[in-house]
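my questions are about this predicted structure, shown below with the sequence.
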Amino acid sequence: MVTKVLPLIICLVWLASGVYSCSCAGFQHPQDQFCSSDYVFYGKVTNEQFISGPADDTANNFATWKYTFNIIFKMKGITEGVGQDVVIETAGNGALCGIRLTVGKSLILMGTEQADGTKRIGLCDFVSQLDNLTPYQTFYLFTRCSYSYHRNCRMSCKIGPNSRDCKYDPFNTNDGTICLAKKALCRREGQRCRWVNNETC
């Protein structure tokens, strides 16, 4: 009887403890992240606000960080204009994929938008300072020409391990995968998509 009850007790204790973990789907290609994101913009963090959860929420599982951004450049899914503010929310607990941002820093964000219009960002999303991008990534992000993430998302170019044209394994973080993320674009050419600028990968 003890051997049957003990696993149940352990399970209940684990559930009651509020233990969570954040798990990301490998090392996504930034073009793939751009295409799957609801919004993408470059902006400066101007304010940080912590919204606490219930009084007994000591782990901050129900808390929220709210960040106000002043928009510098819009790329996708943002109705506010350049120079206007947008509020981005993230979980109050890092184990729930919440992230802390620094007031005063300018960042590129790719995130999700909920049904009520709330914009969210998390640990698994794309968050980067401009000077951390390669020249290739910067060009693909800030243009809308045929060599851009934006244009080729609209052309339905697919990136992934099962892609016929632009194979990419997010769980195999070797030099080739990292090189594709930093340099290559999956571009529509006629009836097919193919990697470009991948010659050294």
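Yep, that arrived. These numbers were taken from a predicted model, which means no experiment stands behind them.

every contact and neighbour count from this point should use C-alpha atoms.
Noted.

what segments of the chain are strands?
Taking DSSP state E to define them, one finds strands in the chain at 39-51, 64-76, 85-91, 106-113, 119-120, 126-128, 159-160, 166-167, 185-189, 192-196.

just the buried residues of the second one, please?
Looking back up the chat, that one is strand 64-76. Within strand 64-76, the residues that count as buried by 16 or more other CA atoms under 10 Å are 64-75.

could the residues you listed be laid out in a markdown table, adding distance to Cys11?
Converted to a markdown table, these look like this (distance: CA to CA, whole Å):
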| residue | distance to Cys11 |
| --- | --- |
| Thr64 | 27 |
| Trp65 | 30 |
| Lys66 | 33 |
| Tyr67 | 36 |
| Thr68 | 40 |
| Phe69 | 42 |
| Asn70 | 45 |
| Ile71 | 46 |
| Ile72 | 48 |
| Phe73 | 48 |
| Lys74 | 47 |
| Met75 | 45 |
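
of all the residues you listed, which comes closest to Val87?
Thr68 (4.5 Å; CA to CA).

leaving out the residues flanking it, which one is nearest to the closest one?
Closest residue to Thr68 apart from its sequence neighbours, by CA to CA, 6 or more residues apart in numbering: Val87 at 4.5 Å.

measure the one you found to Glu113 for me?
According to CA to CA, to the nearest Å, Val87 stands 11 Å off from Glu113.

spit out the contact partners of Val103.
Going by CA atoms under 8 Å, 6 or more residues apart in numbering, Val103 touches 44-48.

and here is the other one:
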Amino acid sequence: MTWAVNSCFVTLAILCLWRVEVGEACSCSPAHPQQAFCSADVVIRAKVVGVQNVEVGNNIYGYPITQTKYDIKQIKMFKGPNQDFDAIYTPSSSATCGVTLETNGKEYLITGRLNDDGKIHVTLCQFGMPWEALSETQKKNLIQRYEMGCECKITRCTSLPCMISGPAECLWTDWVIEKTVDGEQAKHFACVKRSDDSCAWYRGAAPPKKDFLDIEDP
């Protein structure tokens, strides 16, 4: 099993932008890439160079708890502390939201949380995909635009009609329009705050007059 952009299973509201089988115990709501960026402690581009299972403690019955440790070579830090990380950790089973990566030097965009132990932990509930699978707009948005919209709220539309509750909100309609959470808004748009403190979808690659997509539009 590998993370891949072309396999997306939404089961019990689980978002997986990696090619994985998801166990019933792993449940999380779909997130737009910008939401994943804003909620993550660490966002990096990294090359995976090795893997091993490590013990991290014991459960209440005294049995060892294992995690998968991926050795990485950090290429770029988009968000996080000013340091280089050489490993990420994930649950050892997809049923507990563990991810499976290719270890042949494949490059990934990785979002994760930074635990008190100073280690990056990642799960299926966070956004991640092979670097080569990202759109050019997504790569550019990682530099600045996603961060500009972290005060905005992205609301996912699951069925029509749907609406926003305030001006500082963007309606995410990929699922109802394209039946995927990896649609046009996920690939090419960021929800950013404007000068009047309202929020709207922004596509930097579009001609100037069409940079903003009105929040009322699907």
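Looks like it came in fine. Note that the coordinates shown come from a computational prediction; the quantities given were computed from them, not determined experimentally.

can the strands of structure 1 go into JSON lines with extra columns for distance to Ala25 of structure 1?
Converted to JSON lines, these look like this (distance: least, CA to CA, whole Å):
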{"stretch": "strand 39-51", "distance to Ala25 of structure 1": "19"}
{"stretch": "strand 64-76", "distance to Ala25 of structure 1": "22"}
{"stretch": "strand 85-91", "distance to Ala25 of structure 1": "18"}
{"stretch": "strand 106-113", "distance to Ala25 of structure 1": "15"}
{"stretch": "strand 119-120", "distance to Ala25 of structure 1": "17"}
{"stretch": "strand 126-128", "distance to Ala25 of structure 1": "12"}
{"stretch": "strand 159-160", "distance to Ala25 of structure 1": "12"}
{"stretch": "strand 166-167", "distance to Ala25 of structure 1": "16"}
{"stretch": "strand 185-189", "distance to Ala25 of structure 1": "20"}
{"stretch": "strand 192-196", "distance to Ala25 of structure 1": "22"}
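
which one, of these, ends up nearest to Gln31 of structure 1?
Proximity to Gln31 of structure 1, assessed across these by CA to CA, is greatest for strand 185-189 (7.2 Å).

and the closest one against structure 2, how far off on average?
For strand 185-189 of structure 1, the mean deviation from structure 2 after alignment is 1.0 Å (mean CA distance after the TM-score superposition for structure 1).

would you mark the buried spots in that strand?
185-188.

tell me how far the residue nearest the centre of structure 2 lies from Cys150 of structure 2.
In structure 2, the centroid-proximal residue (CA atoms, centre = their mean) is Phe127; its distance is 1.6 Å. Here Phe127 of structure 2 is placed at a distance of 15 Å from Cys150 of structure 2 (CA to CA).

which residue in structure 2 aligns with Lys66 of structure 1?
Under the alignment (TM-score structural alignment), Lys66 of structure 1 pairs with Lys69 in structure 2.

re earlier: residues contacting the residue nearest to Thr68 of structure 1?
Residues near Val87 of structure 1 by CA under 8 Å, 6+ apart: 66-69, 119.

where's it relative to Val45 of structure 1, distance?
Distance from Val87 of structure 1 to Val45 of structure 1, by CA to CA: 10 Å.

overlap in contacts of these two?
Counting by CA under 8 Å, 6+ apart, the residues touching both Val87 of structure 1 and Val45 are 67-69.

pick the one among these closest to Asp32 of structure 1.
Nearest to Asp32 of structure 1 among these is Phe69, at 23.7 Å by CA to CA.

ok, the closest one touching Glu80?
No. Phe69 of structure 1 is not in contact with Glu80 according to CA atoms under 8 Å; the separation is 10.8 Å.

got any residues that touch both of these two?
Val86.

and the helices in structure 1, which stretches?
Here structure 1 has its helices, by DSSP state H, at 2-16, 30-36, 135-142, 149-154, 175-183.

want to throw the ones you listed into CSV with distance to Arg164 of structure 1?
Putting these into CSV (distance: least, CA to CA, whole Å) gives the following:
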stretch, distance to Arg164 of structure 1
helix 2-16, 42
helix 30-36, 15
helix 135-142, 22
helix 149-154, 16
helix 175-183, 16
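
which single one of the buried residues of strand 64-76 of structure 1 is nearest to Ser37 of structure 1?
Closest to Ser37 of structure 1, out of all of the buried residues of strand 64-76 of structure 1 and judged by CA to CA, is Met75, at 10.9 Å.

quick check: Gly118 of structure 2 vs Cys170 of structure 2, distance?
As judged by CA to CA, Gly118 of structure 2 and Cys170 of structure 2 stand 34 Å apart.

oh, that last question was meant for Tyr202 of structure 2, not what I typed.
10 Å.

more crowded one of these two?
In this view Tyr202 of structure 2 and Cys170 are compared by other CA atoms under 10 Å, and Cys170 has more residues nearby, 28 against 23.

to which residue of structure 1 is that one aligned?
Looks like Cys170 of structure 2 aligns to Cys166 there (TM-score structural alignment).

hang on, its match packs against Lys158?
Yes. The criterion here is CA under 8 Å, and Cys166 of structure 1 meets it with Lys158 at 6.7 Å.

what's the overlap in contacts for those two?
Common neighbours of Cys166 of structure 1 and Lys158, counting by CA under 8 Å, 6+ apart, are 186, 193.

show me what contacts the residue nearest to Lys73 of structure 2 when sequence neighbours are not counted?
Closest residue to Lys73 of structure 2 apart from its sequence neighbours, by CA to CA, 6+ apart: Lys47 at 5.1 Å. Residues near Lys47 of structure 2 by CA under 8 Å, 6+ apart: 72-75, 105-108.

do Val122 of structure 2 as well
88-90, 98-99, 110-113.
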